[in-house]
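Participant: Here is my input, please return the structure:
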Amino acid sequence: MNSPTLYLDDMAYAIQLALAPVFLLTGIAGMLNVMAGRLARIIDRGRRVAESPEITAADIAGPLSTELAGLERRRHLASAAITACTLSALLVCTVVATLFLEVLLKLNFKILLGILFTCATFALVVGLAYFLREVHLATMTVRIQTSRSK
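Facilitator: Have a look, this model is predicted:
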């Protein structure tokens, strides 16, 4: 028969194991916040360019067309980064839940836990790669004037 102390020890161990993935969730949440902010700025800039009353059809067909295409590419990359990082967070939550189920049901989920955590890490890497590409595109298209015309 299981003693209550043994059960509490098992739960304490499960909580200790779950702490690392929970800290990972905090980091992912911070990254998602940054990515969502960048996506909002990209969308705002795209709307400002496309809906400006001073812009004519010739402007949109010309140089602004290039800017809008770049903004659309950046929007797609930021959205993909958010999707991959959100998937990573969901997988980490599944890891935490599986850890507790393993203790509660006294089952061996080591292989499942390994697969879930590996998938979570891979999804995070993919999300960060998309984010890096979006940042790279943004820095390549920024125009900073180093001298002022008088």
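
Participant: from here on, contacts and neighbour counts on C-alpha atoms
Facilitator: Fine.

Participant: wait, residue 127 sits on residue 79?
Facilitator: No. Taking contacts as CA atoms under 8 Å, residue 127 lies outside contact range of residue 79: 9.4 Å.

Participant: more crowded one of those two?
Facilitator: residue 127 (27 against 20; other CA atoms under 10 Å).

Participant: One more, please, to line up against the first structure:
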Amino acid sequence: MPMESHIADISRVIQLAVAPVFLLTAIATLVTTLNNRLGRIVDRRRVVLEHLAADVVNAERTAANTELATLARRSRLVYLSIFSAVLGALLICLVVASAFMAALLTYDLSRLVAGLFVLSMFSLVVSLGLFLREVFLAVSHSAHFRR
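Facilitator: Here you go, the predicted model:
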């Protein structure tokens, strides 16, 4: 009889782990979006550097250097956002693992699970905030020189 209740506890934990799995999917989508933005920033940086390698007048050189500085800020924001999102995903994985360990060991890890979940949400909020800041920076500096 105790074995059946133990299996029931584990199956209940599996059911509860479904919501964090959906959250992991959402975070993976966010990381994919951030990675795509980072790729666009790198591509744009290459174009600007090629433009600088050609003989350009001082006004264009100044504009290109300003754009390079903006691209560097944007890439740093995206890197930090990716780091924060991945940290949040790792914390969600720890939430699921802790829930399973609690069920297997029949030990109360509810405070640990709650703490890890709160940290994960905080990390996700930071990631989204950095992403929003990068978008605002991209929009406010959208006047590119034309090649």
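
Participant: For residue 119 of structure 1, identify the helix or strand it belongs to.
Facilitator: Assigned by DSSP states H and E, residue 119 of structure 1 belongs to helix 110-141.

Participant: how big is the angle separating the helix or strand where residue 91 of structure 1 lies from helix 110-141?
Facilitator: Using DSSP H and E, residue 91 of structure 1 sits in helix 63-105. Per axes from the mean of the first three to the mean of the last three CA atoms, to 10 degrees, the angle that helix 63-105 of structure 1 makes with helix 110-141 is 160 degrees.

Participant: and helix 63-105 of structure 1, how far from structure 2 on average?
Facilitator: Compared with structure 2 after fitting, helix 63-105 of structure 1 deviates on average by 0.4 Å (mean CA distance after the TM-score superposition for structure 1).

Participant: In terms of secondary structure, what does that helix contact?
Facilitator: Secondary-structure packing of helix 63-105 of structure 1 (3 or more CA pairs under 8 Å, 6 or more residues apart in numbering; DSSP states H and E): helix 4-51, helix 110-141.

Participant: Dump those helices into CSV; add distance to residue 73 of structure 1 as well.
Facilitator: Listed next are these as CSV, based on distance: least, CA to CA, whole Å:
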stretch, distance to residue 73 of structure 1
helix 4-51, 10
helix 110-141, 8
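
Participant: With respect to residue 98 of structure 1, which of those helices lies nearest?
Facilitator: Each of these has some distance to residue 98 of structure 1 by CA to CA; the shortest is helix 110-141, at 7.0 Å.

Participant: how much does that closest one stray from structure 2?
Facilitator: Relative to structure 2, helix 110-141 of structure 1 is 0.5 Å off (mean CA distance after the TM-score superposition for structure 1).

Participant: same check, this time on stretch 25-34 of structure 1
Facilitator: Mean deviation of stretch 25-34 of structure 1 relative to structure 2 after superposition (mean CA distance after the TM-score superposition for structure 1): 0.4 Å.

Participant: gap between the residue most central in space within structure 1 and residue 114 of structure 1?
Facilitator: The centroid of structure 1 falls nearest to residue 85 when counting by CA atoms, centre = their mean (3.0 Å). As judged by CA to CA, to the nearest Å, residue 85 of structure 1 and residue 114 of structure 1 stand 18 Å apart.

Participant: And residue 140 of structure 1, by the same measure?
Facilitator: Residue 140 of structure 1 is 39 Å from residue 114 of structure 1, by CA to CA.

Participant: cool, residue 130 of structure 1 as well?
Facilitator: In terms of CA to CA, residue 130 of structure 1 sits 24 Å off from residue 114 of structure 1.

Participant: okay, these two: which has more neighbours?
Facilitator: residue 130 (22 against 12).

Participant: who touches that one in this structure?
Facilitator: Going by CA atoms under 8 Å, 6 or more residues apart in numbering, residue 130 of structure 1 touches 77, 78, 80, 81.
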